[in-house]
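A.B. asks: structure, please.
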Amino acid sequence: MLADPRAGAWLLAGALLLPAMACSDGPGGDDLTVFAASSLTDVLPELVEAYEAAAGTGVSLVFGGSNHLAAQLRDGAPADAFLTADARLVSTSADAVRFGTNRVVLAVPAGNPARISSTASLADERLRVAVCAIDVPCGAATHALGLPVAADTEEPSVRAVVSRLSLGEADVGVVYQTDVLAVDGIDRVPGVDLPPFVVEYWAESLTADGDRFVSYLRSDAAIKILHDHGFDA
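C.D. replies: Here you go, the predicted model:
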C-alpha cells in the first residue's frame, strides 16, 4: 500500500480531483482503478486500451494533480495503482517503478502572438506568464531551472497552464514537451531550449491487480506508446 513520501511531508495541492473517465467497481471489483497525474491525460488512455485488450480487464482512470491524488489515497480513497511525476509521493519499496521521463519547455499560444523569442520573457512583467505552482511536479521542475520568473498565475497542474495558453489567457508558459506534441492550440518556442531537467514518472501498485498493470508499463508495447507520445522510457 502507499507509504510515506520519500522526502518531506505529504503536500496538499489546490487542484480539484477530476472525475473518473469511466465508472468502476474499484479495487476488488471487475475493473482496476488507476490514479494518475494530469500530465498523463493524453498517453494513458492509449496505454490502458492496449492493456485491456491484452489482460481482459477494464481500467478506470482518475486524473488530477499528483499531490492532491496522493492526499486522497492517504485518506483512504480506493485505487489499484498510482502514477505520479513526483517521486517523493511513492514508497521506496519494489512496488514503485520508474516508467518514463519528460522535460519542460517554453510554450506559447499557437502562432506565438506575443512574439516570444527567449527565456527572458518569463521575467517580463508586460507579459502574461503562466507556470505551475512550486508544490506540483511541473512547478518544481520550473523552479529548478533557476530562471527568473514573474508569474501572473501559478496553476495547480500542468494541464491548467496548457489551458491558459490554448485559450490565449497567457502569453508564455512552461509546460511539458509532451503537452506541446499532444495539444492543439499551443506551440513550443522554436530555438529556445530550457536548461535540462528530467521529470521522472513513477508507478506504484497498491493491490495485486495493480501489480500487473504497473508491470505492463515496463513492457515493450507500453514503452513504444510512451515514445510515440514524446516520453522517454
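
A.B. asks: CA atoms for contacts and neighbours, from now on please.
C.D. replies: Fine.

A.B. asks: what are the ranges of the helices in the protein?
C.D. replies: 44-55, 66-74, 137-144, 158-166, 177-182, 208-216, 220-228 (DSSP state H).

A.B. asks: who does the third one touch, helix- and strand-wise?
C.D. replies: Under the contact definition 3 or more C-alpha pairs under 8 Å, 6 or more residues apart in numbering; DSSP states H and E, helix 137-144 sits against strand 96-109, strand 129-132, strand 172-176, strand 198-205.

A.B. asks: may I see the buried residues of it?
C.D. replies: Along helix 137-144, the positions that meet the burial threshold by neighbour count (16 or more other C-alpha atoms under 10 Å) are 137-139, 141-143.

A.B. asks: return the residue of the chain that is most distant from the centre.
C.D. replies: When distances are taken from the C-alpha mean of the chain, residue 126 lies farthest, 29.0 Å away, according to C-alpha atoms, centre = their mean.

A.B. asks: now do that one against residue 165, distance only.
C.D. replies: Noted for residue 126: a distance of 16 Å to residue 165, by C-alpha to C-alpha, to the nearest Å.

A.B. asks: next up, for comparison:
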Amino acid sequence: MTGRPSRLFLAMALTVVLTGGCGSNDERLTVFAASSLADVLPDLADAHRQAGGPDVVEVLGGSNHLAAQLGDGAPADAFITADAALLVGLTIVGPPIPVADNHMVVAIPTGNPGGVTSPDDLRRGDLRLAVCATGVPCGDATAARFGYLPADTEEPSVRAVLSRLVLGEADLGVVYATDVAAEAKVVVPWTQEQACPCVAYAAVALSDRGVGFVEFLAGQTAQAILADHGFSTR
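C.D. replies: Down below sits the predicted model:
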C-alpha cells in the first residue's frame, strides 16, 4: 500500500536552491536534478562557479516529475536525470552525457529499532518497509535488484524513503548507497556489495547556456567530487 507522505518529504518534494554568489538573474543557470543528487549538487555548482561558470539555481525532485515539468515547458538550462529514458520527447542541446552510477542498499535507522539482521527481514511482516514506487528510477532499480518486496509504503522519490527512516516511520528501506554515506541517522544493517542493477545518471543541456555546465560534469573536477560523495564515476 502507499503510505501518507511525511512532513519532511512534503518539504523536499520540489526544492529550489540558489547556489553561489550574487550574480544577476540573467547570469544564473537553472539546473533540474534528481533528488538523490541533493547532497552533491551544491558542491558541483560551487566548483563550477569557481571555474568561472555562472551561479546555479538548483531544482530538485523525482526525475520523472521533473521530466514532466520540462515537457510542459518549465524553463531550465540543464537536466541531470536518474533515468535517461525520461529524456525522450524533450528538446535538448547535444547528446546526453553519462555522469555517474549509484547503487541500491538496504538501510535502517541508527539504533536498529526493528532488530533487522539479514536480507530475510525484507519480507518480515512485522517490520515497516519503505521503498520507492514503481515507475520512478529508484523504484525500478529496487525491483531489479531485490525483486518484489511487500512494502508498507511506496514513495515518489528516494529522499522520501530516506525521510521515513530518519523520522522513525520505517524500520528499514531501500535507498541509494550515497544516501547512507551522507546521512548520519541511517546505517546499513549488513555488508552489501555495490552491484548492478544500478542507477545511471545522465546530464543534458536544455539551452546553449547549459552546455558548459554539462561538459563540466564530465570533467575531472566534477568526477572527483561525485566520487567523494560515494558515486561510481565514469
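
A.B. asks: please state their TM-score.
C.D. replies: The pair, once superposed, lands on a TM-score of 0.87 when counted by TM-score structural alignment, normalised by the length of the first structure; 216 aligned residues with a C-alpha RMSD of 2.1 Å.

A.B. asks: the aligned partner of residue 33 of the first structure in the second structure: neighbour count?
C.D. replies: Counting by TM-score structural alignment, residue 33 of the first structure corresponds to residue 30 in the second structure. Summarising burial for residue 30 of the second structure: neighbours were counted as other C-alpha atoms under 10 Å, giving 23.

A.B. asks: I'd guessed residue 182 of the first structure sits against residue 42; true?
C.D. replies: Yes: with contact defined as C-alpha atoms under 8 Å, residue 182 of the first structure and residue 42 form a contacting pair (6.7 Å).

A.B. asks: just to revisit the earlier point, and the residue farthest from the centre of the first structure, what's its match in the second structure?
C.D. replies: So residue 126 of the first structure corresponds to residue 126, using TM-score structural alignment.

A.B. asks: aligned partner of residue 145 of the second structure in the first structure?
C.D. replies: For residue 145 of the second structure, the equivalent position in the first structure is taken to be residue 145, counting by TM-score structural alignment.

A.B. asks: list the contacts for its match?
C.D. replies: When contacts are counted by C-alpha atoms under 8 Å, 6 or more residues apart in numbering, residue 145 of the first structure is found next to 194-197.

A.B. asks: count the residues that sit near residue 45 of the second structure.
C.D. replies: 26.

A.B. asks: got a list of what it touches?
C.D. replies: With C-alpha under 8 Å, 6+ apart as the criterion, the residues that contact residue 45 of the second structure are 19-20, 55-56.

A.B. asks: centroid-nearest residue for the second structure?
C.D. replies: When C-alpha atoms, centre = their mean is applied to the second structure, the residue found nearest the centroid is residue 36 (1.5 Å).

A.B. asks: does that one really touch residue 159, like I thought?
C.D. replies: Yes: counting by C-alpha under 8 Å, residue 159 is a contact partner of residue 36 of the second structure at 6.6 Å.

A.B. asks: re earlier: separation between the residue farthest from the centre of the first structure and residue 209 of the first structure?
C.D. replies: Separation of residue 126 of the first structure from residue 209 of the first structure (C-alpha to C-alpha): 51 Å.

A.B. asks: same deal with residue 199 of the first structure?
C.D. replies: In this structure, residue 199 of the first structure and residue 209 of the first structure are separated by 27 Å, where distance is defined by C-alpha to C-alpha.
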